[in-house]
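1. structure for this input, please:
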Amino acid sequence: MKIDRLLSIVFILLEKKKTSAKELAEIFEVSTRTIYRDIDTLTLAGVPIVMLPGVNGGIQILEDYKVNKNYFSLSDLSTLLLGLNSVSPTLSMEEESSALSKIKNLIPKETYVEVEKKMSQISIDLTSWASNNQTSKTFKKIKKAIDQSKVIEFSYYDRSMNATTRIVEPYRLVMKDTSWYLQAYCLLREDVRVFRLSRMEHVELKDTFEKRELEFQPLSGDKWIGDRLMMVKLKVDLLARERIVERVGEDAIESIDGDDMIVNFPFVDDDYGYSILLSFGETCECLEPEYVRNKLVDKLRKILSVYE
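-> Down below sits the predicted model:
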């Protein structure tokens, strides 16, 4: 993450006094161009970094510069620790303890109790209700591959459970909704691709690769949803109001009549879209369009036939 790299650069410069862009690039496994951009960012943020030319030159922070512990407010430090605690299941013990110690050193002893109090007000738990050891193992392998710049090979299953062999350069792990995804450069397609970890099996680390300068887009779903997104009208029992609001917000509720509400629901005409509607069970009825309603009836009959 860029913010983590920026903080680490500051600590390295404070400790080493002077280093080079090449050394920093090797430490963080990025290009020297990226390091120079990071230095510009830190300079604009007020960190007094100077770049000295010549054989004995390099990058350094002015000798009289100290990290001001009052630079971060209690709220800032609480937020940093909260974020670190939320991702701690994905970090190694060494990474977690190192990051925690750096942040805790910024907190004056007399205010640490107040920071802990603020942290106790919010808790973020990214683990699932049900244990999924396979995804956890896959995550750790991929994270190791990213850290070591290793190409990975794996079997990937699509929604129809068709398996293909993929060979990619892994770059970034992303939590989206309730699932982990890998953003990687596919050597076959010669382009950036996104893979869901729960569909990956037999992950193996291969040769080392040189990282590319890539731009990753947010996982908004625009590329795979596109023009397929449509609105369906649902009659939903008020018992399911919480789930509706959680997924599409209050504005989606068109009207409420007795124990039912009429909802305009964003929908994609594929297996995943129908599985969402079916997950509401008897609390939801699709009113229109007619063909979506008919497909739901057909799917319900197929489900019923399994139990007959």
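2. drop to CA atoms for contacts and neighbour counts, all remaining ones
-> Fine.
3. what about the closest residue to I142 other than its chain neighbours, neighbour count?
-> Nearest-residue entry for I142: P170, 7.2 Å, with adjacent residues in sequence omitted and distances by CA to CA, 6 or more residues apart in numbering. By other CA atoms under 10 Å, the residues close to P170 number 26.
4. with the one 5 residues further on instead?
-> One way to gauge burial is a neighbour count; for M175, by other CA under 10 Å, it gives 12.
5. with V174 instead?
-> Count around V174 with other CA under 10 Å applied: 15.
6. on that earlier part again, can you tell me the SS state at the residue nearest to I142?
-> strand (DSSP: H, G, I helix; E, B strand; the rest coil).
7. quick one: residues contacting it.
-> Neighbour list for P170: 142, 145-146, 149-152, 182-185 [criterion: CA atoms under 8 Å, 6 or more residues apart in numbering].
8. with R228 instead?
-> 268-269.
9. for the residue nearest to I142, give its distance to L24.
-> 21 Å (CA to CA, to the nearest Å).
10. on that earlier part again, how much space separates the residue nearest to I142 from E290?
-> Relative to E290, and taking CA to CA, P170 is found at 44 Å.
11. can you give me the strands for the protein?
-> Secondary structure of the chain, counting by DSSP state E: strands at 18-19, 49-52, 58-61, 150-157, 163-176, 179-186, 191-196, 200-208, 229-237, 253-257, 260-268, 284-288.
12. run this one through as well so I can compare:
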Amino acid sequence: MKVDRLVSIIMILLDRERIGAQELADLFEVSPRTIYRDIDAINMAGIPVCSTSGVGGGFEIMQKYKMDKKVFSTADLSAILMGLSSLTGMIRGNELVNALAKVKSFIPADRAKDIELKVNQIHIDLSPWMGNRNIGPYLESIKTALHESKLLSFEYVAHHGNKTARTVEPYQLVLKSSHWYMQGYCHKRNDFRLFRLSRMSNLQIQEEFFTPRDYQKPQLDFADTLETIQTRIKIRIHKSVMDRMLDYCAYENFLPDGEEHYIVSFPFIENEYYYDILLSFGDKCECLEPPHIREEMKRRIQDIAAVYES
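-> Purely as a prediction, here's the structure:
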């Protein structure tokens, strides 16, 4: 469903009293069925569109709900522009650029300067500082496959470096914690999977179409689960890495230990990911307790040292 088409339909309904489904379909070069889905989406967004059948019938915004450009407050337009601007910076495409231009057309001249000031107060840049340069092109390919309901094929690197060939029906792009993922139905696993784009290679759009199936969106909020499985361990860090440590725990968990160090109550799960976090701080971080985690840290450090000794 294209963002710019929905915005355009709303603008047409604002300017015209009534318009038929076939006329809208011809205008946007889609099927009447697609137009009906778009109207449903507009209704779900809170803009009541009613339909009239017969000669001269069509869609119209309910007369008691006449919306004009003033319905958008300065805060509303600023929020919409910030969201669209952040997406156009990472996901290229005419539909987002057109949607951005059309939303700007709602801005009255006497509020343009104020809205521009508020939009510029927050800048959202989703592009990475460094890393896999395939992410941008892959986003474009997945977006195209989503729009056209086409299969995707790629090689995927899973745990322990295992690489497998996958054929997937794409259903959703997800940005989580600065990483892009794709939710799709994997033909190899016969189930829905969440794939991290940075682990993909040789991504190709297939000519084969697929019929979208019912699916549940992936669970992305694990706050409650983490509360039950995380434990607190005591670590001692040098002040030089405090800024990095704040990415993992709040300032309230830091207790000064002399002039150069802090004792930190660190949320920890006994798996590779969390051990790697502690090891990434090098000699600026020491696990004090519990004893078995401290011993495991010593063993891993000795294994690292053995690699260099050999």
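13. the closest residue to V264 of structure 2 other than its chain neighbours: neighbour count?
-> The spatially closest residue to V264 of structure 2, leaving aside those adjacent along the chain, is F254, at 4.7 Å (CA to CA, 6+ apart). Using other CA under 10 Å, F254 of structure 2 is surrounded by 20 other residues.
14. same list, the strands of structure 1, but as JSON lines with distance to S88 of structure 1 please.
-> As requested, the strands of structure 1 are exported to JSON lines (distance: least, CA to CA, whole Å):
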{"stretch": "strand 18-19", "distance to S88 of structure 1": "30"}
{"stretch": "strand 49-52", "distance to S88 of structure 1": "31"}
{"stretch": "strand 58-61", "distance to S88 of structure 1": "31"}
{"stretch": "strand 150-157", "distance to S88 of structure 1": "23"}
{"stretch": "strand 163-176", "distance to S88 of structure 1": "14"}
{"stretch": "strand 179-186", "distance to S88 of structure 1": "15"}
{"stretch": "strand 191-196", "distance to S88 of structure 1": "21"}
{"stretch": "strand 200-208", "distance to S88 of structure 1": "23"}
{"stretch": "strand 229-237", "distance to S88 of structure 1": "36"}
{"stretch": "strand 253-257", "distance to S88 of structure 1": "37"}
{"stretch": "strand 260-268", "distance to S88 of structure 1": "34"}
{"stretch": "strand 284-288", "distance to S88 of structure 1": "38"}
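15. give me the outermost residue of structure 2 relative to its centroid.
-> V55 (44.4 Å; CA atoms, centre = their mean).
16. can you report how many residues lie near L246 of structure 2?
-> 13.
17. which residues does the residue nearest the centre of structure 2 contact?
-> Nearest to the mean C-alpha position of structure 2, counting by CA atoms, centre = their mean, stands L175 at 2.2 Å. For L175 of structure 2, the contacting residues are Y181, by CA under 8 Å, 6+ apart.
18. show me what it lines up with in structure 1.
-> By TM-score structural alignment, L175 of structure 2 lines up with M175 in structure 1.
19. gap between its match and I167 of structure 1?
-> In terms of CA to CA, M175 of structure 1 sits 22 Å off from I167 of structure 1.
20. cool, R189 of structure 1 as well?
-> 10 Å.
21. same check, this time on L277 of structure 1
-> Distance from L277 of structure 1 to I167 of structure 1, by CA to CA: 35 Å.
22. repeat that for M231 of structure 1.
-> From M231 of structure 1 to I167 of structure 1 the distance is 37 Å (CA to CA).
23. go on, K143 of structure 1?
-> In terms of CA to CA, K143 of structure 1 sits 16 Å off from I167 of structure 1.
24. neighbours of K235 of structure 1, how many?
-> Neighbour tally, K235 of structure 1, other CA under 10 Å: 20.
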